[in-house]
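> Have a look at this fold, sequence not included:
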């Protein structure tokens, strides 16, 4: 008995929600959400590009310092100061280790940067598709309204108007549910990467 009541309540709530949902408003909200994700992905991609430039700059500076330490060690040995030469060579070894670390971080950054670029491009494509679907929806809604206005002036002939309305609106509802699933999937991916 309680299960049947529960089902009945759920059915009425879902029916009410479906009646108040406006497809155009839902698509606009999806577009805002995806646009926000696009901006966030672009920001992360730009951050990864900037980090690569910084790492490359640091690696270049370390290489220059490495070469300079080599020259300084030679000068210290020529001057007969082996203790100074040891300190310089010790510093040179530390610089070498730093260079290796920077090279590893650059390689890791390249992977992350490529991934962020791909995510950005996918979201940008998705946003473009949503814009196109939104335009399709607007055109379909306008066609239905125009059809209803014309049929309001003229008599309905054998229920053709109802058939046209269903044909115009049904494909869009199917697309919207498809869009909604894709958006939910993208949101999960973006949130899991954040």
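Happy to help now that I have it. The structure presented is a predicted model; accordingly, all values stated were derived computationally and were not measured.
> CA only for contacts and neighbour counts going forward, please
Fine.
> and the longest helix along the chain, what does it pack onto?
Longest helix of the chain, by residue count under DSSP state H: helix 82-153. Here helix 82-153 touches helix 23-78, helix 160-193, going by 3 or more C-alpha pairs under 8 Å, 6 or more residues apart in numbering; DSSP states H and E.
> Mean neighbour count and distance to residue 2 added to these, as a markdown table?
What follows is the helices and strands packed on helix 82-153, written out as a markdown table (neighbours: other C-alpha atoms under 10 Å; distance: least, C-alpha to C-alpha, whole Å):
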| stretch | mean neighbour count | distance to residue 2 |
| --- | --- | --- |
| helix 23-78 | 16 | 33 |
| helix 160-193 | 14 | 30 |
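> try this one side by side with the last:
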């Protein structure tokens, strides 16, 4: 039955080695399970064929054995009746039946041993399948947890790139505070008293005009 076990590319003994190199362990496990399941199906079919064949061999063996016993009784009956030639014929047929009985018995025993071997192989494969299937469910759950963790990390990274809400509003507060400061400064200037009023009426101070031009250039407003 070892021929059945060799059709798989990956056996349970080498599965772990392949898993260490696999990018997607769950996919590899699924391939192993599929191959094992196919072997189990084929082995179950072969087991059914062996069972039917074994029953046929056993029937042939038992029929030959019954024929042997029958011919032996006939030989005894013929001798009792003084029919020596008939007894000789019956014993000849008895020997043929005995030979057939031994042949079918040997075939049946070999078939029975093969079927027992196949049953052990089937039991091992079913056990392997269940063990790997349980591991598959475990690793599948781990992979799903990993994917969810990666998605969560990605969302947090995206949120972190834009800054926390507190930081965003702090920057907005600073901007508004700056605008408020500028507005107050202009208000204070307009309420600055006689000097500011004189400037408003058009009094020209060369020094002031020079500094004004410097400020314009600094602010990019120069003509």
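Cool, got the structure. None of these values were measured; they are calculated from a predicted model.
> quick one: TM-score?
Here the superposed chains carry a TM-score of 0.62, computed using TM-score structural alignment, normalised by the length of the first structure; 138 aligned residues with a C-alpha RMSD of 2.3 Å.
> just to revisit the earlier point, which one of the helices and strands packed on helix 82-153 of the first structure lies closest to residue 85 of the first structure?
Closest to residue 85 of the first structure of these is helix 23-78 (C-alpha to C-alpha; 4.7 Å).
> which other helices and strands contact that closest one?
Under the contact definition 3+ C-alpha pairs under 8 Å, 6+ apart, helix 23-78 of the first structure sits against helix 82-153, helix 160-193.
> could you check the angle helix 82-153 makes with the last one?
For helix 160-193 of the first structure against helix 82-153, the angle between stretch directions is 170 degrees (axes from the mean of the first three to the mean of the last three C-alpha atoms, to 10 degrees).
> mind checking how far the aligned partner of residue 151 of the first structure in the second structure is from residue 147 of the second structure?
For residue 151 of the first structure, the aligned position in the second structure is residue 153, judged by TM-score structural alignment. To residue 147 of the second structure, residue 153 of the second structure is 10 Å away according to C-alpha to C-alpha, to the nearest Å.
> Just tell me what residue 87 of the first structure corresponds to in the second structure.
Counting by TM-score structural alignment, the partner of residue 87 of the first structure is residue 89.
> same deal with residue 47 of the first structure?
For residue 47 of the first structure, the aligned position in the second structure is residue 49, judged by TM-score structural alignment.
> Check the spacing between residue 95 of the second structure and residue 35 of the second structure real quick.
Residue 95 of the second structure is 50 Å from residue 35 of the second structure, where distance means C-alpha to C-alpha.
> whoops, I mixed them up, residue 121 of the second structure
Residue 121 of the second structure sits 15 Å away from residue 35 of the second structure when distances are taken as C-alpha to C-alpha.
> same thing with residue 82 of the second structure?
Counting by C-alpha to C-alpha - residue 82 of the second structure and residue 35 of the second structure are separated by 70 Å.
> okay, the helices and strands packed on helix 23-78 of the first structure in TSV with distance to residue 38 of the first structure next?
As requested, those are exported to TSV (distance: least, C-alpha to C-alpha, whole Å):
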stretch	distance to residue 38 of the first structure
helix 82-153	6
helix 160-193	10
